[in-house]
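Visitor: this one's structure only:
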């Protein structure tokens, strides 16, 4: 391993506040880590370019897997089919004695780790890049089994559940579904010593006591209702302490733990009870990363780092007690929080806070959002990806333009923004487009083909979010457009709007 350190100019990273366990550091004198620069370089080199949006399909990964099969570095097996007949694959790397299982996208709308696994496949097939000794380490010590898309039917329509409307992660006990039974059978055949259960969680979790979204959530699932800690679960905790150590260098104070309530139907809990030190990785939220490409990179890094530490045994140097230092998810985050906004009438005054979230609706490989009022009232604990103190400002209803445009291409973002600054949030368009996908647009204004379009007339719980914040002189300061907060004092805003023609 010394030659590996020289070859890679490896920087051993300080333990970030962790202490070595009762195992002596000298027992792991060969333990190593890539530093952040080296990890970044590796991911940039091996990132799979065919996957760049969250809503990829089974056909996308099927074609990629066929390429990997031809490369003959990873052993590719079709281990089964989904309810609707889509192939489910397992890719295997290594010839070692330690079995590791990783499974992703058992929920069809949770694809972040799937992208990271294909980046990892590219890395494992690499050569002549100065990191061959790492691949040799993994190859000689481990036998790694990857199931990159367990729920292809759900992925096809970007849906959590399978084609039978069953949550696969609640089918470990009964094995009622073909996909759940398949994963259970593979676990019984492989008998993994380590497991990685890869998911996406809500983007609205925050780190307690902070305004930070939880970008990565980790968990060593309980194996019984008492949530006891045996050697198996302790190993998962130690792995997580190592993951948190490196994540803090990328996303300080943006890591939390997922709820550890024992779930007898859950796969993570059962893998833990079956003797596999199992780590749950949940990809959360990060401002400015709607397609989760940065979070994808973090998945690649912490999974690769964990595999290296398993191969070396070096994760055992971490004190499992430091797992408890990671806080549990809180759930106070919203897309927008407006504070102290006057929304009352002439007869009844009301100054209040408003919390807004945007829901997504999938159309093919894309989506649009609908902003809604999530909460109203005294909300000092609520936080937003975007926030504004509206003290001195009041609710102003938006207007609908009397003009008509031919189609989406007839209106530039600059023209739409100019209309928005004049108090218009909607304009009529003659044609919606030939397909559902063609009706999607990124303009900061609503386009509609209906006879009428109604903007927000009052703030109602669960209601729409198309209004302005204005001052007493009639000046419009902010637009709250479909759940997006837009500062009108700034030049044209190139936010990633996700809208559709009504």
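Guide: Structure's in. What do you need? Only a predicted model underlies this, so the values are computations on that prediction, with no experimental measurement involved. Residues are numbered from 1 along each chain as shown.

Visitor: C-alpha from now on. contacts and neighbour counts both.
Guide: OK.

Visitor: Let me see the ranges of the helices in the stretch 1-150 of the chain.
Guide: Using DSSP state H, counting those that start in this stretch, the helices found in the stretch 1-150 of the chain span residues 2-8, 36-46, 58-71, 112-124, 132-141.

Visitor: then this one, side by side with the first:
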């Protein structure tokens, strides 16, 4: 069965821009922000509490639809990865304000959505939960209350697809295009050999559909994430259990450290994935197309400074060094602290911005040579 959604003939980037939920912006997104959005939703979006965090914060879920295809979506498993949460909120905002789209989609799909799985980590802006545990490495043992809440939902809802939403650091890029990996995806492995069974192939086909749509807006900036197997990782464990699981990774876009542009591409990816699932017979012949997506590499820095003159033991020479932002929570906002992270050996790396030091002498704390950790004005 095929069903094509049309919304005033606007393209998906226009829709993502129009329905961006402006009350939530920037990198710091917490359960309080989420609650303010949930209050705007009508009763057709069923809000429930599916568990509690280590610090007893409620873990909220949204359910709607009555269709045959069941999709489970969760975001902010890592508390400091909020871009996909924003894109997910924007997509829900779009459905809220487009009744025909909502009703048509609800006939085809049943959704179970957990926008912030790790509310303690979101509040503290940490990857881990309040016990210092990375929830994305707790899938097999399932020791944490947040992990148990997700596992319970998985086993009771028994989804046809899982969308596992994350952010990735600005260090990820694509060697072939020499561009940042603005969005990346993965059909998680189910065994050490990384064999593609029917479960992985179903997820790969959807990623192929997502990639086709995103190439219209961010050509050569879509990556394929590494598929090394780790049974402790959520995607790998769920795929091993027979649930097609797609990893979404929101990365860097030019000058968008707040990631309020990248959230639009998350919106597009979600919309494209859901449309592809409903409009196509999912078959394995899309596997080669999936494997042709450029693979992610750790090949970028935020800044590379070149032509930097230094004086090291009375020897002058010109060098390069790389600077990476360190994200620090100050009050209710994130500050970006630029630190030197690599000196020399940068020939195989790219930069989001290259700064020519024009042969000026390096000066920092009464020395004329750099050290790892120096704070640099950019």
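Guide: Cool, the structure landed. Model, not experiment: these values are computed from the prediction.

Visitor: After superposition, what is the TM-score?
Guide: Overlay of the two chains. TM-score (TM-score structural alignment, normalised by the length of structure 2): 0.93; 378 aligned residues with a C-alpha RMSD of 2.2 Å.

Visitor: Just say which of the helices of the stretch 1-150 of structure 1 is most tucked in.
Guide: Most buried of these, by mean neighbour count (mean count of other C-alpha atoms under 10 Å): helix 112-124, with a mean of 24.

Visitor: Show residues contacting it.
Guide: Contacts with helix 112-124 of structure 1, where a contact means C-alpha atoms under 8 Å, 6 or more residues apart in numbering, come from 42-43, 46-48, 51, 54, 68, 73-74, 104-105, 135, 148-149, 198-200, 283, 292-293, 295-297, 299-300, 304.

Visitor: how distant is it from the center of its chain?
Guide: 15 Å (C-alpha atoms, centre = their mean, to the nearest Å).

Visitor: residue range for that helix in structure 2?
Guide: The counterpart of helix 112-124 of structure 1 in structure 2, using TM-score structural alignment, spans residues 83-95.

Visitor: Give me the distance between the counterpart of residue 12 of structure 2 in structure 1 and residue 104 of structure 1.
Guide: Matched by TM-score structural alignment, residue 12 of structure 2 corresponds to residue 39 in structure 1. As judged by C-alpha to C-alpha, to the nearest Å, residue 39 of structure 1 and residue 104 of structure 1 stand 22 Å apart.

Visitor: again with residue 350 of structure 1
Guide: 48 Å.

Visitor: again with residue 309 of structure 1
Guide: 21 Å.

Visitor: More neighbours: which of these two?
Guide: Counted by other C-alpha atoms under 10 Å, residue 309 of structure 1 and residue 104 do not tie: residue 104 has more neighbours, with 26 against 20.

Visitor: quick one: contacts for the residue nearest the centre of structure 1?
Guide: Geometric centre of structure 1, nearest residue: residue 283, 3.5 Å, by C-alpha atoms, centre = their mean. Listed by C-alpha under 8 Å, 6+ apart, the contact set of residue 283 of structure 1 reads 112-113, 199-201, 215-217, 295, 299.

Visitor: Would you mind finding the match for it in structure 2?
Guide: Alignment note: residue 283 of structure 1 maps to residue 250 in structure 2; criterion TM-score structural alignment.

Visitor: for residue 169 of structure 1, same thing?
Guide: That one, residue 169 of structure 1, aligns with residue 136 by TM-score structural alignment.

Visitor: Same question for residue 222 of structure 1.
Guide: Match for residue 222 of structure 1 (TM-score structural alignment): residue 189.

Visitor: ok so residue 425 of structure 1 is a strand residue?
Guide: Yes. Counting by DSSP: H, G, I helix; E, B strand; the rest coil, residue 425 of structure 1 falls inside a strand.
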